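Novice: For reference, the sequence and a predicted model appear below.
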Amino acid sequence: MPELVHAVQVAATPEFVYTPPKAAWNATRILVKPNLGYPAKPPVTVSMGVLGGVLRSLRQASPTAEILIVEGVCSPVSLSEIAGRNGLYNVMDEGMQLLDADTLPLLEYPNRSSRPMRFQTMWAPALLQDVDCRISVSAFKRTLLKNEPLISASLKNLYGLFPRSRYKARSANSRGQLHRPSVPQVLQDVYDCIGYWFDGGVVDADQKFVSHDWKPDRGDAVPVGQVIWGDDLLQVDREACHVGGEAVPSYIEAIAKRHSLPQQD
């Protein structure tokens, strides 16, 4: 049975049955943001076992909803090709649609923080405001940036929603502007611009991806065998770190402190 941890559920991967948030029940439109930015198999990307389980539960919660699966890639390989390679189409029904975030109409989202780290506003798909429910479904990864570990889970997964046309740096395939001055700082802006809109997060920690450098698609798979989910991205990511044997990143506690949200015990 799933274990309830501060409103976050944790289950062994074979026992994972997703519990959708209230916003997903009888919804008209649901947005699902999976981690499918690279032409690589899990744990670089989310597994179809976990993503498929989320989609099935959302369909049960809202039998007639339009479920929009939205991702922006970090590769020359197209989203449709990555989806095909990884088997996404096999877990989609007729009421589900795959959308490339880089092709969608944009909206400038204000930073609700009075002290932004870098961005006063951030551009992301206007679709975020046009749906009833938003879910982040991520892999669980640790990379190294500037010799410091970076944890990627349900909040970092939202990077794929930002258009490369506006946030590219040296490479047109990535969002280099979102790495300056540092990803932990920019993630605080991400949360305060669009992260707080999300109604739930799921972290696929069946395997933890561990990179020996900054490359988020080259590294080792470490068995963990768990899936973590809940209605609050920060709490989900915090618990994923506990389950996955990683220190809770400073950006999570910084965001929680700024908004008087539950912090580390």
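Specialist: Alright, I've got the coordinates. Residues are numbered from 1 along each chain as shown.

Novice: hey, let's count contacts and neighbours off CA atoms from now on
Specialist: Will do.

Novice: The stretch 151-265 of the chain: helices as residue ranges?
Specialist: Applying DSSP state H, counting those that start in this stretch to the stretch 151-265 of the chain gives helices spanning 164-167, 183-193, 233-244, 250-258.

Novice: so which strand or helix has residue 123?
Specialist: According to DSSP states H and E, residue 123 maps onto strand 121-125.

Novice: cool, residue 51 as well?
Specialist: Taking DSSP H and E as the criterion, the element that holds residue 51 is helix 48-61.

Novice: What helices and strands are in contact with that helix?
Specialist: Counting contacts by 3 or more Cα pairs under 8 Å, 6 or more residues apart in numbering; DSSP states H and E, helix 48-61 is packed against no other helix or strand.

Novice: That helix: which residues count as buried?
Specialist: The neighbour-count check on helix 48-61 (16 or more other Cα atoms under 10 Å) flags 48-59, 61 as buried.

Novice: count of residues packed around residue 242?
Specialist: If you count neighbours by other Cα atoms under 10 Å, residue 242 ends up with 11.

Novice: I meant residue 8, not that one.
Specialist: Once other Cα under 10 Å is used to define contacts, residue 8 is seen to have 22 neighbours.

Novice: Comparison target below:
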Amino acid sequence: MSGFARSAVSYAMPLAALVTAIAVRASGLSVNQDSLNIRIIIRALSSAIMFTTIFVVLDHAEALARRVGEPYGTLVLTIAVTAIEVSIIVSMMLHGENNPTLARESVFSTVMITSTGVVGTCLMLGGWRHRKQAIVRQGTSAYLAVLIALTVMTLVLPTYTRATDTGTFSAAQLGFLSVLSVLLYTGFLFAQTVRHRDDFLEGQAHGVSTRAAPHESISASALLLVIGLIGIVMLAEQVAASIEDALVAYQVTRPMPLLGH
């Protein structure tokens, strides 16, 4: 894709997602629209625009991350990805039959795919291309320590609690672990951005700059990032309806919950 076409898409897609979402809501065409043809067209268009916008938004988030530099760039990417994932999960939970374990199963899947598939692929391709890779042990250890602690508390510990049904927390337990998780992640952010920020900087040992090119506009990337995220969140309802209805149409049975049994 040429530079002009890439730039045009990066500007157009976030705006298209927001305009489409507003138009669907303003016209009163809900996910329960009676006309099957209209419903299919709306959902297909919404899905295509949303998934394309996701890649464009992540590109803006990456440009913004390069512009602000590390370790704040990582936080920008984290917030963008989390907002997209949460919006889709919530929309899936609100549409169709009740599935209270969907959020936990989605987080479990994300952790497994990221910590094994994505990281493993990056290590393999990096070793293939560079032969030898420099890894900052302190920063990597901090990431893994927080990830393991949060994963065990939220995904493993509920299986062994006895105050309520298996796989769930009581109100007191949930409140305590929520506060503990916030404190743990806050401490990690403090270490990442203030106390031990050098442990989370990449490319310093090789003199690689993590700044963006001068022509990249931080204000434009930030604005388009926010617009795109709003559009994705608003379109997620249509996409969730499409997925749920497709599962019903193809008679795909809902599997047993992975956790809590």
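Specialist: Yep, that arrived. Please read all numbers here as calculations on a predicted model, not as lab measurements.

Novice: Once they're superposed, tell me the TM-score.
Specialist: Once the chains are laid over each other, their TM-score by TM-score structural alignment, normalised by the length of the second structure reads 0.23; 100 aligned residues with a Cα RMSD of 5.9 Å.

Novice: hang on, the earlier thing: now the helices of the stretch 151-265 of the first structure in JSON lines, with distance to residue 149 of the first structure?
Specialist: Formatted as JSON lines, the entries for the helices of the stretch 151-265 of the first structure read as follows, by distance: least, Cα to Cα, whole Å:
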{"stretch": "helix 164-167", "distance to residue 149 of the first structure": "23"}
{"stretch": "helix 183-193", "distance to residue 149 of the first structure": "10"}
{"stretch": "helix 233-244", "distance to residue 149 of the first structure": "12"}
{"stretch": "helix 250-258", "distance to residue 149 of the first structure": "11"}
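
Novice: Among the ones you listed, which comes closest to residue 142 of the first structure?
Specialist: Distances from residue 142 of the first structure to each of the helices of the stretch 151-265 of the first structure were compared using Cα to Cα; the minimum, 10.0 Å, belongs to helix 233-244.

Novice: Name the residues of that closest one that are buried.
Specialist: 233, 234, 235, 236, 237, 238, 239, 240, 241, 243, 244.

Novice: what's the closest of the residues you listed to residue 8 of the first structure?
Specialist: Nearest to residue 8 of the first structure among these, counting by Cα to Cα, is residue 236 at 6.0 Å.

Novice: hang on, isn't that closest one packed against residue 227?
Specialist: No. Taking Cα atoms under 8 Å as the contact criterion, residue 236 of the first structure and residue 227 are not neighbours in contact, 10.0 Å apart.

Novice: Now for these two: what residues contact both?
Specialist: 202, 203 (Cα atoms under 8 Å, 6 or more residues apart in numbering).

Novice: Tell me which residues touch residue 32 of the first structure, please.
Specialist: Contacts were defined as Cα under 8 Å, 6+ apart; by that measure residue 32 of the first structure touches 67, 68, 69, 70, 134, 135, 136, 137.

Novice: For the helix or strand where the fourth one lies, enumerate the helices and strands it packs against.
Specialist: Which is residue 70 of the first structure. If you go by DSSP H and E, residue 70 of the first structure is part of strand 66-71. The elements that strand 66-71 of the first structure packs onto, with contact taken as 3+ Cα pairs under 8 Å, 6+ apart, are strand 29-34, strand 96-100.

Novice: now with 10 Å?
Specialist: If contacts are counted by 3 or more Cα pairs under 10 Å, 6 or more residues apart in numbering; DSSP states H and E, strand 66-71 of the first structure sits against strand 29-34, helix 48-61, strand 96-100, strand 133-145.

Novice: Including distance to residue 223 of the first structure, could the ones you listed go into CSV?
Specialist: Converted to CSV, those look like this (distance: least, Cα to Cα, whole Å):
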stretch, distance to residue 223 of the first structure
strand 29-34, 20
helix 48-61, 15
strand 96-100, 29
strand 133-145, 11
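
Novice: Ok, which of those comes nearest residue 254 of the first structure?
Specialist: Taking those one by one with Cα to Cα, strand 133-145 is closest: 18.6 Å.

Novice: In that closest one, which residues are buried?
Specialist: By neighbour count, with 16+ other Cα under 10 Å as the criterion, the buried positions of strand 133-145 of the first structure are 133, 134, 135, 136, 137, 138, 139, 140, 141, 142, 143, 144.

Novice: can you put the residues you listed in TSV and add distance to residue 150 of the first structure?
Specialist: Formatted as TSV, the buried residues of strand 133-145 of the first structure follow (distance: Cα to Cα, whole Å):
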residue	distance to residue 150 of the first structure
133	28
134	24
135	22
136	18
137	18
138	15
139	13
140	11
141	8
142	5
143	5
144	6
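
Novice: between these, which is nearest residue 209 of the first structure?
Specialist: residue 141 (4.6 Å).

Novice: Is the closest one in contact with residue 237, as I believe?
Specialist: No. Residue 141 of the first structure is beyond contact range of residue 237, at 11.1 Å (criterion: Cα atoms under 10 Å).

Novice: Share the number of residues neighbouring residue 224 of the first structure, please.
Specialist: Neighbourhood size, residue 224 of the first structure [other Cα under 10 Å]: 17.

Novice: Surely it touches residue 207?
Specialist: Yes. Judged on Cα under 10 Å, residue 224 of the first structure makes contact with residue 207 at a distance of 5.2 Å.

Novice: re earlier: out of the buried residues of strand 133-145 of the first structure, which comes closest to residue 201 of the first structure?
Specialist: Within the buried residues of strand 133-145 of the first structure, proximity to residue 201 of the first structure (Cα to Cα) peaks at residue 136, which comes in at 4.7 Å.

Novice: Could you report the separation of the closest one from residue 257 of the first structure?
Specialist: Residue 136 of the first structure sits 22 Å away from residue 257 of the first structure, taking Cα to Cα, to the nearest Å as the criterion.
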